[in-house]
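Asks: build the 3D model from these lines:
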Amino acid sequence: MSTQPPLLLALDLVGTFAFGLNGALTAIRATRLDVVGVVTLGMMTALGGGVIRDILIGSVPPATFQDWYYFALALAGALIAFALGHWLHRLEMPITVLDAVGLSVFAVIGASKAIEYGLGAGPAVLLGVITAVGGGTIRDLMIGQVPTVLRSELYAIPAMVAATLTVAALGLEIYGLGAALAAAAVCFVIRMLGVRFGLNAPRPPGSAAQRR
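Replies: Sure, this is the predicted structure:
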């Protein structure tokens, strides 16, 4: 069982469910997959980043395979998306909000776990970002798309900010539930501002995307 503070654990679980739901909905919109394909991609979105992180830091078997509720929530989110995908498009903003919660908490937890396993600041920040965006990247590659995190929206940048704040708090020995929630909140706000105002990361000068 996880040793995270109850509130952080609850947000982690909400994020897992939301990633499973959103990942499966993305797969449905982009492909003609059956239930196995949709559920598989939804679960990869929810769990993939954490699995990559745990393998890289030597925490095996990954937490996903030790705590059954992560697996169950990812599965539930994917199945709900499969069954109700035609209706859930009406709830795009609430789902985006939940997805932003997951992004924020995953980045914080990923970075703190990397530091716990003895990694330096740079690798810990990187693993925080991988935890947050790795699953979605795997999903996009499997459906033949350039990963969203590489081409549009403020997604990886907020995760990097949250991971950096987490590593800084750990380095200053002020990390705790409050610091973790503050780092996650900063990520959440940046992400939602990007959604609200259609903000994107800078693109190369003169690129086709920039001209549009």
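Asks: could you use CA atoms for every contact and neighbour count after this?
Replies: OK.
Asks: can you get me the start-to-end distance on stretch 80-100?
Replies: With Cα to Cα, to the nearest Å as the measure, stretch 80-100 spans 19 Å from end to end.
Asks: next, the structure of the following sequence, for comparison with the previous one:
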Amino acid sequence: MNAHAVYSVLDLTGTFAFAISGAVAARQRRLDLFGIASVAFMVACGGGIVRDICIGAIPPAGLSNWRYLASSLLASAIAVLAYPSVRRFRHPVLFFDAIGLGIFSVSGAQKALTYSHNAELAVLLGIVSAVGGGVMRDVVLSRVPAILEREIYASAALLGAAVQVGASYAGLTAWWTPWFATVLCVTVRLASLYLGWRLPIFRGRRADAFRNNE
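Replies: Predicted coordinates:
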């Protein structure tokens, strides 16, 4: 399997995983079928569309390639028809979101490199690809986006994108490189959920005094 095929598989797998997370979240909020499909597509393709616009990949793959829409619709169907089975996961939205986070952070960074952008932009757009759809989902469903909380979320995407970009610059272009970066990101995200890892909060005396007076 050549590199292009690997990243295509990664991208479509991430699309499906993110679509599942969006569809399940919409199902939990009791949206109708159109609402579930809309949220699933938004989560699956929102970050990738923003990335493609930024790197000049016009029209964005999420809008021009039927496979992305098909993946999101398939995920919506699974969320509706097999919801009891999907719900058996302890936290299905978080589980599938973690998988999509890892895959999109890596494939997003690599696509930016493919379009001859530098390492800094590749890492940043890898993060945008990974967290953009989730932010849209949370805003539409009236939830606080995960990247605005203390969770290890965007930082896990940063790790996956940075490892992929670093490997590319080091000449490590083996088929297993993107999978390694993806597994690393997913592992850190799931471990942070399981072990309760949080980012630190730095408070000064003025901030503490203001908080005590509230």
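Asks: TM-score of the superposed pair?
Replies: Superposed pair, TM-score by TM-score structural alignment, normalised by the length of the first structure: 0.84. Supporting alignment: 205 aligned residues with a Cα RMSD of 2.5 Å.
Asks: all helices of the second structure, in order?
Replies: 3-28, 33-55, 61-64, 66-81, 83-86, 92-114, 119-140, 154-169, 177-195, 205-213 (DSSP state H).
Asks: who are the packing partners of the second one?
Replies: Spelled out, it's helix 33-55 of the second structure. Other elements packing on helix 33-55 of the second structure under the criterion 3 or more Cα pairs under 8 Å, 6 or more residues apart in numbering; DSSP states H and E are helix 3-28, helix 61-64, helix 66-81, helix 92-114, helix 119-140.
Asks: single out the most deeply packed of these.
Replies: The highest average neighbour count among these, using mean count of other Cα atoms under 10 Å, belongs to helix 92-114 at a mean of 27.
Asks: and that one with helix 177-195, angle?
Replies: 150 degrees (axes from the mean of the first three to the mean of the last three Cα atoms, to 10 degrees).
Asks: now helix 92-114 of the second structure, how far from the centre of its chain.
Replies: How far helix 92-114 of the second structure lies from its chain's middle: 5 Å, per Cα atoms, centre = their mean, to the nearest Å.
Asks: Phe34 of the second structure -> the first structure?
Replies: Taking TM-score structural alignment, Phe34 of the second structure has Val36 as its aligned residue in the first structure.
Asks: for Arg198 of the second structure, find the nearest of the helices and strands packed on helix 33-55 of the second structure.
Replies: helix 92-114 (15.5 Å; Cα to Cα).
Asks: compared with the first structure, how much does the closest one deviate?
Replies: Its aligned residues in the first structure lie a mean 2.2 Å from helix 92-114 of the second structure after superposition (mean Cα distance after the TM-score superposition for the first structure).
Asks: nearest the geometric middle of the first structure, what residue?
Replies: Ala132 (3.2 Å; Cα atoms, centre = their mean).
Asks: export the helices of the second structure as JSON lines, with columns for distance to Leu148 of the second structure.
Replies: JSON lines is the format used below for those (distance: least, Cα to Cα, whole Å):
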{"stretch": "helix 3-28", "distance to Leu148 of the second structure": "18"}
{"stretch": "helix 33-55", "distance to Leu148 of the second structure": "17"}
{"stretch": "helix 61-64", "distance to Leu148 of the second structure": "26"}
{"stretch": "helix 66-81", "distance to Leu148 of the second structure": "26"}
{"stretch": "helix 83-86", "distance to Leu148 of the second structure": "27"}
{"stretch": "helix 92-114", "distance to Leu148 of the second structure": "16"}
{"stretch": "helix 119-140", "distance to Leu148 of the second structure": "9"}
{"stretch": "helix 154-169", "distance to Leu148 of the second structure": "9"}
{"stretch": "helix 177-195", "distance to Leu148 of the second structure": "15"}
{"stretch": "helix 205-213", "distance to Leu148 of the second structure": "18"}
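Asks: which residues sit against stretch 171-178 of the first structure?
Replies: 5, 8, 166, 169 (Cα atoms under 8 Å, 6 or more residues apart in numbering).
Asks: what residue in the second structure is paired with the residue nearest to the centre of the first structure?
Replies: So Ala132 of the first structure corresponds to Ala130, using TM-score structural alignment.
Asks: can you tell me how far its match sits from Arg203 of the second structure?
Replies: Applying Cα to Cα to Ala130 of the second structure and Arg203 of the second structure gives a distance of 29 Å.
Asks: next one: Ile127 of the second structure
Replies: In terms of Cα to Cα, Ile127 of the second structure sits 27 Å off from Arg203 of the second structure.
Asks: gap between stretch 127-136 of the second structure and the chain center?
Replies: Centroid separation between stretch 127-136 of the second structure and its chain, computed with Cα atoms, centre = their mean, is 5 Å.
Asks: swap in stretch 11-24 of the second structure?
Replies: Using Cα atoms, centre = their mean, the offset of stretch 11-24 of the second structure from its chain centre is 9 Å.
Asks: on that earlier part again, doesn't Gly102 make contact with the match of Ala132 of the first structure?
Replies: Yes - with contacts counted by Cα atoms under 8 Å, Ala130 of the second structure reaches Gly102, the gap being 7.2 Å.
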